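Enquirer: with the input below, show me the fold.
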Amino acid sequence: MTISNALAERELLIRLKEGDHDAFTMLYGTHHDTLYLYAYRLVDDEDLAADFVQEAFVYIWEKRASLYIESSFIAYLFRTVKHKFLNLKAHYKVRADFADNFQHYLDQGTYVVDRAMEEKELFQQLQDELARLPQKMAKIFRLRQQNISDTEIAEQLGISEKTVKNLMSQTLKKLGHTFKRLVLFLFA
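Expert: Sure, this is the predicted structure:
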């Protein structure tokens, strides 16, 4: 930019501060294409680059009365577009982080719901299997689930502790084929 161009631009900026539409139009016409190319290099998207340029000039017009430009006007415009780009990039990062966290939450929620449903189904299957067992075996199993010791079970049922252990062993074998995973979970 030559000295005469720099002086002319300074004059246009003074007129812009006073609200001169023609000065704004001249500044826009002078710098639009350069600013658009800069924005396009940042975002690699024609529409987004055009939006950045438009927003930069709207900002200039809205803040015209309080504008303080130390360096060249084009450098000021470049900084304005760069800030818009950085804000957009930060916004996308926040959205991406939110989406990741939300997806993790959904995945966890699905796991919890799936696990609860699976446990309910397994519990119902266990109840069905216990109903098929001889009454004494089922009773010993249910008492064992309540953390009652073999000695106490033997006393309650009026049988020996060895009989309780044998019946429990037979029960676990019968249930083990169907509920190996559940039995390990319950009695591990």
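Enquirer: rest of the way, CA atoms for contacts and neighbours
Expert: OK.
Enquirer: following the longest helix along the chain in sequence, what is the next regular element?
Expert: For the chain, the helix reaching the highest residue count under DSSP state H is reported as helix 73-132. Per DSSP states H and E, the first helix or strand lying C-terminal to helix 73-132 is helix 135-145.
Enquirer: any buried residues in whichever helix or strand comes after that following helix, and which?
Expert: Once the chain leaves helix 135-145, the next helix or strand it forms, by DSSP H and E, is helix 150-157. Buried positions in helix 150-157, judged by neighbour count with 16 or more other Cα atoms under 10 Å: Asp150, Ile153, Ala154.
Enquirer: want to put them side by side, so please do this one too:
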Amino acid sequence: MNSHEDIQNFNALFNEYYKRFIHFAVGYLRDEQVAEDFVSEAFTIYWENRANLIPETIPQAYILAIIKNKCLNHIKHTLIKQKVTDELRNHSEWKLQTKISTLEACDPDFIFSKELQELINATLEKLPAKTRQIFSLSRD
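Expert: Next up, the predicted model:
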């Protein structure tokens, strides 16, 4: 087959199947732009490899297999991204829930009463022994 016949056959194949293949891909991807990209890539791969294909190869089946695999890989990748997003969201929710629990358990009176007592004790330690004893006795 000469190159002119190759081009004519390719154009006929393209004109007959391009829209069908896009419809097939959109059915799985729900994204027309990605579907068009995959179909165009599949036709390009077919064109570039046509000389290396066995004579029994059915061009439209070959192209559809490429589109199928591209769609399958895209959907699997989307599923992985969704799982990662879910895990990140779950982790984020866990962190927020931990913050809520920590804040709810926080007792400012307890925190500051302990700090205040430590400050009083440190100040008392600096006082002369007699003054400290008088202060302690006055608090009992």
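Enquirer: any idea of the angle the longest helix of structure 1 forms with helix 135-145?
Expert: 140 degrees (axes from the mean of the first three to the mean of the last three Cα atoms, to 10 degrees).
Enquirer: so how far is helix 73-132 of structure 1 off the chain centroid?
Expert: Using Cα atoms, centre = their mean, to the nearest Å, the mean C-alpha position of helix 73-132 of structure 1 is found 4 Å from that of the whole chain.
Enquirer: show me what it is packed up against.
Expert: For helix 73-132 of structure 1, the elements it packs on are helix 21-43, helix 46-62, helix 161-187, judged by 3 or more Cα pairs under 8 Å, 6 or more residues apart in numbering; DSSP states H and E.
Enquirer: could you name the helices and strands sitting against the first one?
Expert: Judged by 3+ Cα pairs under 8 Å, 6+ apart, the packing partners of helix 21-43 of structure 1 are helix 3-17, helix 46-62, helix 73-132.
Enquirer: redo that, cut-off 6 Å
Expert: In terms of contacts (3 or more Cα pairs under 6 Å, 6 or more residues apart in numbering; DSSP states H and E), helix 21-43 of structure 1 is packed against helix 3-17, helix 46-62.
Enquirer: how far apart are the longest one and its match in structure 2?
Expert: Once superposed with structure 2, the aligned residues differ from helix 46-62 of structure 1 by a mean of 2.2 Å; criterion: mean Cα distance after the TM-score superposition for structure 1.
Enquirer: buried residues in that helix?
Expert: The neighbour-count check on helix 46-62 of structure 1 (16+ other Cα under 10 Å) flags Leu48, Ala49, Ala50, Asp51, Phe52, Val53, Gln54, Ala56, Phe57, Ile60, Trp61 as buried.
Enquirer: compute the inter-axis angle for it and helix 73-132.
Expert: Direction vectors for helix 46-62 of structure 1 and helix 73-132, defined by the same axes, to 10 degrees, enclose an angle of 120 degrees.
Enquirer: repeat that for the shortest one.
Expert: Taking the same axes, to 10 degrees, one finds that helix 3-17 of structure 1 is oriented at 60 degrees with respect to helix 73-132.
Enquirer: could you give the angle of helix 3-17 of structure 1 to helix 21-43?
Expert: For the pair helix 3-17 of structure 1 and helix 21-43, the angle between their directions (the same axes, to 10 degrees) equals 110 degrees.
Enquirer: what lies in contact with helix 3-17 of structure 1?
Expert: Ala23, Phe24, Arg64, Ala65 (Cα atoms under 6 Å, 6 or more residues apart in numbering).
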